[in-house]
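Undergrad: With the input below, show me the fold.
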Amino acid sequence: MGRDDLQAVTAGLVCAVVGFTSSFAVVLAGLRAVGATQAQAASGLLVLCLTMGLGCIVFSLRTRMPVTMAWSTPGAALLATTGATAGGFAGAVGAFAVCGVLLALCGAVPWLEKLVERIPAALASAMLAGILLTICAKPFVDLPGAPWQIGCVLLAWLVTTAFVRRWAVLAALAAALVVMGVDGAFARTGATTLAPHLEFVTPHLDATAMVAIALPLFLVTMTSQNLPGVAVLASFGYRLGLRGPLLYTGAAGVAGSLAGAHAINLAAISAALAAGPEAHPDRDRRWIAGVTCGVVYVALAPASAAVVAVALVAPQGLLAAVAAVALFGTFAAAAASALEPVATREAAAVTLVVAGSGVTLGGVGSAFWSVIAGLLVLGVGAVARRRATPKQ
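TA: So this is what the prediction gives:
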C-alpha cells in the first residue's frame, strides 16, 4: 500500500470518527425520547454501527466508489422532538420497520422515488430546520442552570471552529468528557453495563406512531440524507444509482428495527471527507476510504453499551449541548435552503415555525403537521395567484 493509499485510509478513519462522535448524542437522545431503555438504546446503537459499516464496505468494494453510509441524524433529531407515543417503544419500533419498508419500496419502485422528489424541497428543508431548532436552542435554555459545564462545551466548539472546523464537534465532545471527569460521572458508571448485546423488541403497529414517526422519519431520511448523498458523490464525479443503496438501507432498517435501530442512509455531509481529493489524488482509489470508514464503524459497534452507560451519567444538559453544536451547521443549511426560494418562502416559514413549535394534535407531533401547514399555505397561494391573473 502506497503513501496515497494510506492517505485514503486516514480519510476513511476521520470520516467514521467524525461521523460517530459528532452525532451519537443525537441518536441516543432520539431513541431515549421515544421510550427506549438503556439496554435498548445501546442495542440500537450497536445495530446501526454494524449495518452502516457493512453497507460502506460492501458498496465501496462492489462499485469501486467511496460509498459511505450513516445513521439518520435528522431522523434521530425528529425522534428527540417527537417523544413517546401511546404505543411506547414497541410502537416506535413498528414505525422504524415501516420506514425501512418505504425506503426499500423507493428502491424497488422507481416512480415512488420520483414522487418523493416532487415534494417541495423548501418544505422538506423547513420541516428539518424546525425540528433542529428546538435541539439547537436547548444548550442556551439550559445554560443558566449549568453555566460552566455547558459553557465549556460551547467555548471548545467556538474556539476550534476558528482554527480547525472539521474537529470542532470532537473538541466539544472532549470538553464534555473533561467536565464529566471533574464531576465524577465516570465513577458512577457500572462495569456490568458495558458488555454489548442485542435487545430484541416486538414491533407494534400503532396508527399514531405511523403518522408521527414513520412518515416524517422516511421523509427526512430521503430528502435530507439519501438524495443529497447521491448529489455529493455526483459532485466528485461518481454516478451512484439509488436502487441498490435504498434496497439495502431499507432491508437493514426493517431488520435493525427489531433490535432498536431507527434508520440508516447514504451519508451526505460526511461523504465529502471520503469522496474528495483530500482522500486520494486518484479518484479511482478513493473507494479505500469508504471501506476503511465501514471497518471503523464495525469496530466501534462493541463500544455501544459503554457509550450509552457514560451518556446516562453525564450532567444534565451536557450531551444535549454536544448534540446541538453538532447540528448547528445542518440547521443553518436547512434554514437557508428552506427560505431561499421567494416563491415558497412564506409556506416554508410556516412549516419551520410549526415544526419548531412542538405542537401535538391527536397524538401526532409537529413534524407531520408542519408539512400539512406548509402545503396548505402553498395551495392557498396558488389559488390567490390564479384569481389575481387577468382572464383573457
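
Undergrad: Going by C-alpha atoms from here, please, whenever you check contacts or count neighbours.
TA: Will do.

Undergrad: could you pull out the helices for the stretch 251-392 of the chain?
TA: With DSSP state H, counting those that start in this stretch as the definition, the stretch 251-392 of the chain shows helices at residue ranges 271-275, 287-300, 304-312, 318-339, 345-357, 366-388.

Undergrad: Make a markdown table out of the ones you listed and add distance to Tyr238 and mean neighbour count.
TA: Converted to a markdown table, these look like this (distance: least, Cα to Cα, whole Å; neighbours: other Cα atoms under 10 Å):
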| stretch | distance to Tyr238 | mean neighbour count |
| --- | --- | --- |
| helix 271-275 | 9 | 27 |
| helix 287-300 | 11 | 27 |
| helix 304-312 | 32 | 21 |
| helix 318-339 | 23 | 22 |
| helix 345-357 | 32 | 25 |
| helix 366-388 | 32 | 18 |
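
Undergrad: one more, for comparison:
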Amino acid sequence: MQPFLAGIVAALVGFAGAFTVVLAGLRAAGADEAQAASGLLAVCLASGVVAVVLGLRYRMPISIAWSTPGAALLISAGAPAGGFPAAVGAFLLCGALIVVAGLVPALARLVAAIPSHVAGAMLAGVLLPLCLAPVRAVAEVPLLAAPVVVVWVLVGRFARAWAVPAALVVAVGLIVLTGPAVVGAAPTFVWTPPAFEVPALVGIGLPLFLVTMASQNVPGMAVLAQFGYRPPLRPILGATGLATLAGAPFGGHAVNLAAISAALAAGPEAGAPERRWVASVVNGVGLAVLGLGAGLATAVVVASPPVLIEAVAGLALLGALASSLAAAVADVEGREAAAVTFVVTAAGVAFLGLGSAFWGLLAGAAMTLLHRRRRVREPALQ
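TA: All right, here's what the predicted structure looks like:
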C-alpha cells in the first residue's frame, strides 16, 4: 500500500498547497470566475493524464504538475493589454516552446545555459511580492490572517508537508464562517479564443516558458536523479508541452515536471524503488479527481478577501523564495548581476508593455556578460 498512500498524499499536498496560486494568477491575468475555474480544471486534468501515461510507459515515478512559479509570474505581471485572451495566447506560446525544446535539444541547452544566479534572482523577484502578502494580510485582516499564519507555523514544526494544507483548511473555515454563503458549481471547460499580442507574448509567454523550464523541469529531473531515476527528457518535454497547448484555450497556463511533490512519489516513503511508479500514477489520478472541485475552490477564493488568499499562496511559496534566493547569491562573482535582476523584477514595472520579469532577465544577462568580458580583459591587460 505504500505507493498508493504516497501518491494520495502527493496529490493532496500538491493541490491544496498551490491551487490558490493558480487561481490568483489566472484572476490577475484577467480571467473571470468561470474562466479561472476552467483553467484550474484544465491543468489538473492535463497533469493527471500526462502523469498516468508517462508512469505506465516508463515505469518510473514521473510526477507532473502545473507551474506554480508560472502562476506567481502571472500575479506579478497583471492583466495584459488585450485581457485574458492575450494571456491565453501567451500560454500557447509557452506550450509551443516547451514542445520545441523537446524536439530541438539546442533550445533546451540554451535555457539550461541561463546562469543559475540570474534565473534564481528572476524567480525570487517574481515571488517576493506574493510572499509579502502574509504580512500585509495580518495588518489588514488580522482576525482572519493571524490564525492562518499561526497554524502554518505550528504544523510546519511537526509535519512540514502539511503546513500549507492545514493553513488552507483554517482559511477556508474562517471564510465560510465570516463571509457570504459559498456555493460552487460543477466546473466546466470555458473556451477562450486566444489573441496574439506581442507585448503579452514577450512579457508573459517567454518568461513563463523560462520560469517553467528553469524552476520546474530542470529541478524535477534533478529530484528524480537524486533517487536513481533518469527518464528521457525529450519525451517528457513533448508530452507536457502538448498538454499545455491542449489546456491553454481553456485557461490552463503550463504543465511540467513536478519539483516538490516529485520527492514524495520518488522517495523511500513510496515503497520499493521498482514500485514507486505506482505512486506517480496514483498522484496523477488524484490530481485529476481533485480538479473536479475547481468550481468550489474558485467560489471560496472569490468569497474571501483577496489579501487572505494571497497570504495562503505566499506561505506556500516561501520555500521556493528561499531556494531561489540561495541560488541567486551562491555565485559570489554573479551577485551584482543577481541583485540587478532581482530589483528590476521585484519592482513590477512594465516598459513598452513588457512585464518586469522579462526586463529583469534581460538586465541580469547583460550584467553577467559585461562583467564576464571585464574579467577576461583584465588578465589580458596584466
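
Undergrad: quick one: buried residues of stretch 171-186 of structure 1?
TA: Within stretch 171-186 of structure 1, the residues that qualify as buried are 171-177, 179-180, 185-186, counting by 16 or more other Cα atoms under 10 Å.

Undergrad: For the most centrally placed residue in structure 2, give me its contacts.
TA: Of all residues in structure 2, the one closest to the mean position by Cα atoms, centre = their mean is Thr68, 1.3 Å from it. By Cα atoms under 8 Å, 6 or more residues apart in numbering, Thr68 of structure 2 lies in contact with 18, 21-22.

Undergrad: hang on, Ala81 of structure 2 in a strand?
TA: No - using DSSP: H, G, I helix; E, B strand; the rest coil, the secondary structure at Ala81 of structure 2 is coil, not a strand.

Undergrad: Per the alignment, it pairs with which residue of structure 1?
TA: Applying TM-score structural alignment, one finds that Ala81 of structure 2 aligns to Ala86 in structure 1.

Undergrad: Next, count neighbours for that match.
TA: The local packing count at Ala86 of structure 1 equals 13, with neighbours defined by other Cα atoms under 10 Å.

Undergrad: that older thread, look up how far Ala363 of structure 2 lies from the residue nearest to the centre of structure 2.
TA: As judged by Cα to Cα, to the nearest Å, Thr68 of structure 2 and Ala363 of structure 2 stand 24 Å apart.

Undergrad: Serialize the helices of the stretch 251-392 of structure 1 to TSV and add fields for distance to Val141 of structure 1.
TA: Formatted as TSV, these follow (distance: least, Cα to Cα, whole Å):
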stretch	distance to Val141 of structure 1
helix 271-275	32
helix 287-300	32
helix 304-312	20
helix 318-339	10
helix 345-357	15
helix 366-388	20
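
Undergrad: just to revisit the earlier point, what's the match of Ala81 of structure 2 in contact with, if anything?
TA: Neighbouring residues of Ala86 of structure 1 by Cα under 8 Å, 6+ apart: 206, 208-209, 363.

Undergrad: From these, pick the one nearest Gly53 of structure 1.
TA: If you rank the contacts of Ala86 of structure 1 by distance to Gly53 of structure 1 using Cα to Cα, Ala209 comes first, at 28.0 Å.

Undergrad: picking that back up, name the nearest of the contacts of Ala86 of structure 1 relative to Arg285 of structure 1.
TA: When those are compared against Arg285 of structure 1 (criterion: Cα to Cα), the nearest one is Ala209, at 43.5 Å.

Undergrad: circling back to that earlier point, what about the contacts of Thr68 of structure 2, which are in helices?
TA: Using DSSP state H, the subset of the contacts of Thr68 of structure 2 located in helices is 18, 21-22.

Undergrad: In JSON lines: these, plus distance to Leu318 of structure 2 and neighbour count.
TA: Listed next are those as JSON lines, based on distance: Cα to Cα, whole Å; neighbours: other Cα atoms under 10 Å:
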{"residue": "Ala18", "distance to Leu318 of structure 2": "12", "neighbour count": "24"}
{"residue": "Val21", "distance to Leu318 of structure 2": "12", "neighbour count": "28"}
{"residue": "Val22", "distance to Leu318 of structure 2": "16", "neighbour count": "28"}
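
Undergrad: how about the helices of the stretch 251-392 of structure 1, which one is nearest Thr161 of structure 1?
TA: With Cα to Cα as the criterion, Thr161 of structure 1 lies closest to helix 318-339 of the helices of the stretch 251-392 of structure 1, at 10.5 Å.

Undergrad: With structure 2 overlaid, report how far the closest one is off on average.
TA: When structure 2 is superposed, helix 318-339 of structure 1 averages 0.6 Å from its matched positions, counting by mean Cα distance after the TM-score superposition for structure 1.

Undergrad: Thank you, goodbye.
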